[in-house]
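A.B. asks: Sharing a sequence plus its predicted fold:
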Amino acid sequence: MNTNQEVYTIRSIKKGAILCLKLTIIFGILFSIIFGQTTVEGIMWSFIISGMYSFGIGFGNGFINNYLSSKWSWITQTNQRVWAGIIATVLYTIPVVLLIDYVVFVIINGNQADNFFKGNFLWIHLFYIILSLGISTFLHARGFMKNWKLAMTKETTKQEIVAKTETAKFESLKNQLDPHFLFNSLNVLTSLIGENPHQAERFTTKLSKVYRYVLEQRNKDLVPIEEELKFAKTYMELLGMRFEDAVKFNIPDSIDNNELKIVPLSLQLLLENAVKHNVVSTSKPLTINIYQEDNYLIIENNINPKEAIGKSTKVGLQNIADRYGLITDKGVKIENNNKTFKVSLPLLIKMNNIMYQDNLENSKYVRAVERVEKLKEFYQNLASYCLVIPFLIFINLRFSPGFHWFWFPIFGWGIGLTFHFLEVNNYNIFLGKNWEDRKIKEMMEQNNNNKYN
């Protein structure tokens, strides 16, 4: 059963009755003013007639609205729901209005049944039909807004949580060039300036390369493995200058297939973590090996744990795993046998379809929100049309019946309303239905073929 369905209970019937009562009062006052009712009896009949329309149209369309919402969701099946609402509303409203008109004009007022569709009665029927369609539109728009707000609140909350979580993870990983590393590097540079100016110059050059690489790659999803290995070598040379002979590393210049990709700056984070969590001294040197094994890049180091470091939160490793999880179904492997610590990073050829599908879903969600906003504007426009046009017809027939100028706003505004409806349903007279979606899908597929998988 659709989650948007509202079951008719005593409470919901009571709420519907209160709404219809409000409409009865509003239109009862309007009818009294429009038809010049000044007597108690005339005003009473205005309210009775208003009540017949409000409750007859209101409750019926309320049941229709709830039934249709149980069959088609406003959010995920907008087209079906709109068309079903229009057809059902017209098929219900017009016969009910004519039935109420018959009761009022023939049975109550005693007019001849033969004249029911003649003369001014035709305009009166048209007036009440358009007015009733306006009320029906209001009721459907009210149901739409309730379901839309409920669905959007749930979806927005969900998307905000996901977006904030993923953004935090993403940015955390991209900004993992530890401030402590910068602080320590500046300390090393300060000492080198006094002791060995030439070495200080080399250190500054390599440090600038490291930060330039970070600035260039931080916003990318994947980078060629060759570039990341070059960066890792420069980074390790910096660590070598900092710890001298206490750090040993083996990094290949290239691997079997240099077309393979890797998440940028993941090596930097793993190398810095190795230094951060282990004793680094000439008596207990830290050895780091980087090599390829099948379709993984292995980063392996011996374990000399620092005693005072406390329990690791493993936030950095989790960030790497989560970032890979955003672009591929291949997982990051972590092994610890108390002698060596080994991390296996997947080597990718192209961006996995998971990322494409996630981006596509996000795009669909954004477009759905935009479309719902357009639908809301359309209903407001339609409600205004159905409420204003009857009064224009009345004013025309009451004060200048010789010239029916009301047709101009009916057709002019109606054409604009038609184009608005076509826009909401993504229909172009020249390009056909869903042309925008087709073109966007085509462009996204072309773009996906050029992206990393």
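C.D. replies: Received, thanks. Numbering: from 1, shown residues only.
A.B. asks: CA only for contacts and neighbour counts going forward, please
C.D. replies: Will do.
A.B. asks: all strands of the protein, in order?
C.D. replies: Taking DSSP state E as the criterion, the chain contains strands spanning 223-224, 247-250, 261-262, 286-293, 296-302, 333-336, 340-346, 427-428, 432-433.
A.B. asks: winner for burial among those strands?
C.D. replies: Taking mean count of other CA atoms under 10 Å as the contact definition, the stretch among these with the greatest mean neighbour count is strand 261-262, which reaches a mean of 24.
A.B. asks: hmm, who's touching it?
C.D. replies: In this structure, residues lying in contact with strand 261-262 by CA atoms under 8 Å, 6 or more residues apart in numbering are 222, 223, 224, 225, 228, 345, 346, 347, 348, 349, 350.
A.B. asks: burial of the fifth one, as a residue count?
C.D. replies: If I follow you right, that is residue 228. Under the neighbour criterion other CA atoms under 10 Å, residue 228 is assigned a count of 23.
A.B. asks: Which residue is the nearest non-sequential neighbour of it?
C.D. replies: Residue nearest to residue 228 in three dimensions, not counting chain neighbours: residue 264, with 6.8 Å by CA to CA, 6 or more residues apart in numbering.
A.B. asks: which residues in the stretch 351-453 of the chain form helices?
C.D. replies: When secondary structure is read from DSSP state H, counting those that start in this stretch, the stretch 351-453 of the chain shows helices at 353-399, 407-424, 435-450.
A.B. asks: Serialize those helices to TSV and add fields for mean neighbour count and distance to residue 341.
C.D. replies: Written out in TSV, the entries for these read as follows (neighbours: other CA atoms under 10 Å; distance: least, CA to CA, whole Å):
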stretch	mean neighbour count	distance to residue 341
helix 353-399	16	29
helix 407-424	15	57
helix 435-450	13	36
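A.B. asks: Put this next to the first one:
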Amino acid sequence: MKRFPFKAIIQAILASVVVSIYFVVVAKLDHKDVPLLSIILHPNMVRGLLYGFFLFLSHGYLSKWVADKYPNSKDFGKKMVVFYGISFILTIFVVFLVNAFLSGLFIPTGSKDFLQRFNHFINQQRVAYYFQLTIISWFISMLFFGFYFYKRFKDYQIKESEQEKQQITAQFESLKNQLDPHFLFNSLNVLNGLIEEDPKKASLFTTDLSRIYRYVLEHKDKSLVSLQDELRFSKAYLNLLGLRFEAGIQIDLHISEDESSGFILPLSLQLLIENVVKHNVISLKSPLILKIYRKNDYLYVENNLQKKKVLNSNSGIGLKNIQERYALLSDQPVYIQESADLFAVGLPIIAKTVA
């Protein structure tokens, strides 16, 4: 339940008093012979107080609504156009209602019915008077709400700057994970063994390894890459794993051409595959079963769970890094599921790339 807006009402009262004092001073300067008390108690001052109160209160809520509707700092111009456009209509509406109330339009008097009273009231209104009050309202709004808009504008600039810093930091951490020296060390060991045992496989292994590092260098600075490119790269990485672990790992990757549309974070699929290998036992007796598939707008990496007893201190950093990077680019969360014998991670597939 929302609390009654006492603070907004107090601010509106103070604003209307300040504006009224200004008009009292102006009236006194123009009519020096008129007693000050007569000016203060004049019906127009009551009318001015009501104008000031309701206009300040309504414009306060309008400014907050516009600021929330257009939160980005680049929308500052659009924000001003919408605010002053609605302010024009709002000022006329408030002035009309106050004038109608003070004229007794809503109070039955004599033999006149409401339609007669309304026609009489309309005939008394002057377009120039409404236009003049609208200009005054705009000027006062610039004084009272200009600072509010400017502060929100600077706050969003700072927020965008912080997000940019977080993205740079996340990309740097991701790059360190992608170029894991342990992966390179293990790959070179496997390559060394294959050179003696099977030169043909060693040649294929070297080709796939070079493709992997070429892909890393080409895509490390991108925010998103096409799912098709990431899958093509990951197949080279999976080939290395197949040569390294042979029958100890069973890979199930079936994504059709029609399912390869969309974009994901660069090297995020490779990082998930690397985590599976890093944290699970792989052996001929207990093969690691790795499945990669698409379901709706998510790309899933799923494996049977057979955790290693000893994990390194960096456990969970890679997955956390992916979550942080996705949070900067998409409202869709990274899906994580773990049971006694299954672990799965779902990466959101973004429909189109971002600048």
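C.D. replies: The structure has been received and is ready for your questions. Quick caveat: nothing in here was measured; it's all calculated off a predicted structure.
A.B. asks: Rebuild the helices of the stretch 351-453 of structure 1 as JSON lines, extending it with distance to residue 334 of structure 1.
C.D. replies: Written out in JSON lines, the entries for these read as follows (distance: least, CA to CA, whole Å):
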{"stretch": "helix 353-399", "distance to residue 334 of structure 1": "22"}
{"stretch": "helix 407-424", "distance to residue 334 of structure 1": "50"}
{"stretch": "helix 435-450", "distance to residue 334 of structure 1": "30"}
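A.B. asks: To residue 213 of structure 1, which of the ones you listed lies closest?
C.D. replies: Distances from residue 213 of structure 1 to each of these were compared using CA to CA; the minimum, 23.6 Å, belongs to helix 435-450.
A.B. asks: nearest to residue 397 of structure 1, of the strands of structure 1?
C.D. replies: strand 427-428 (36.5 Å).
A.B. asks: Could you list which residues are in contact with the residue nearest to residue 228 of structure 1?
C.D. replies: Neighbours of residue 264 of structure 1 in contact, by CA under 8 Å, 6+ apart: 217, 218, 220, 221, 222, 223, 228.
A.B. asks: let's go with 7 Å and repeat that
C.D. replies: 217, 218, 222, 223, 228 (CA atoms under 7 Å, 6 or more residues apart in numbering).
A.B. asks: Alignment lookup: the last one to structure 2.
C.D. replies: By TM-score structural alignment, residue 228 of structure 1 lines up with residue 230 in structure 2.
A.B. asks: what's the closest of the contacts of residue 264 of structure 1 to residue 244 of structure 1?
C.D. replies: Residue 244 of structure 1 lies nearest to residue 228 out of the contacts of residue 264 of structure 1, by CA to CA, at 22.8 Å.
A.B. asks: Residue 260 of structure 1 versus that closest one, what's the distance?
C.D. replies: To residue 260 of structure 1, residue 228 of structure 1 is 11 Å away according to CA to CA, to the nearest Å.
A.B. asks: returning to that earlier point: so how far is residue 214 of structure 1 from the residue nearest to residue 228 of structure 1?
C.D. replies: Here the distance between residue 264 of structure 1 and residue 214 of structure 1 works out to 8 Å (CA to CA).
A.B. asks: Measure how buried residue 451 of structure 1 is and give me the count.
C.D. replies: Per other CA under 10 Å, the neighbour tally for residue 451 of structure 1 reads 15.
A.B. asks: And for residue 94 of structure 2?
C.D. replies: As a burial measure, residue 94 of structure 2 scores 17 neighbours (other CA under 10 Å).
A.B. asks: and the aligned partner of residue 271 of structure 1 in structure 2, how far is that from residue 320 of structure 2?
C.D. replies: Aligning on TM-score structural alignment places residue 271 of structure 1 opposite residue 273 in structure 2. Distance from residue 273 of structure 2 to residue 320 of structure 2, counting by CA to CA: 15 Å.
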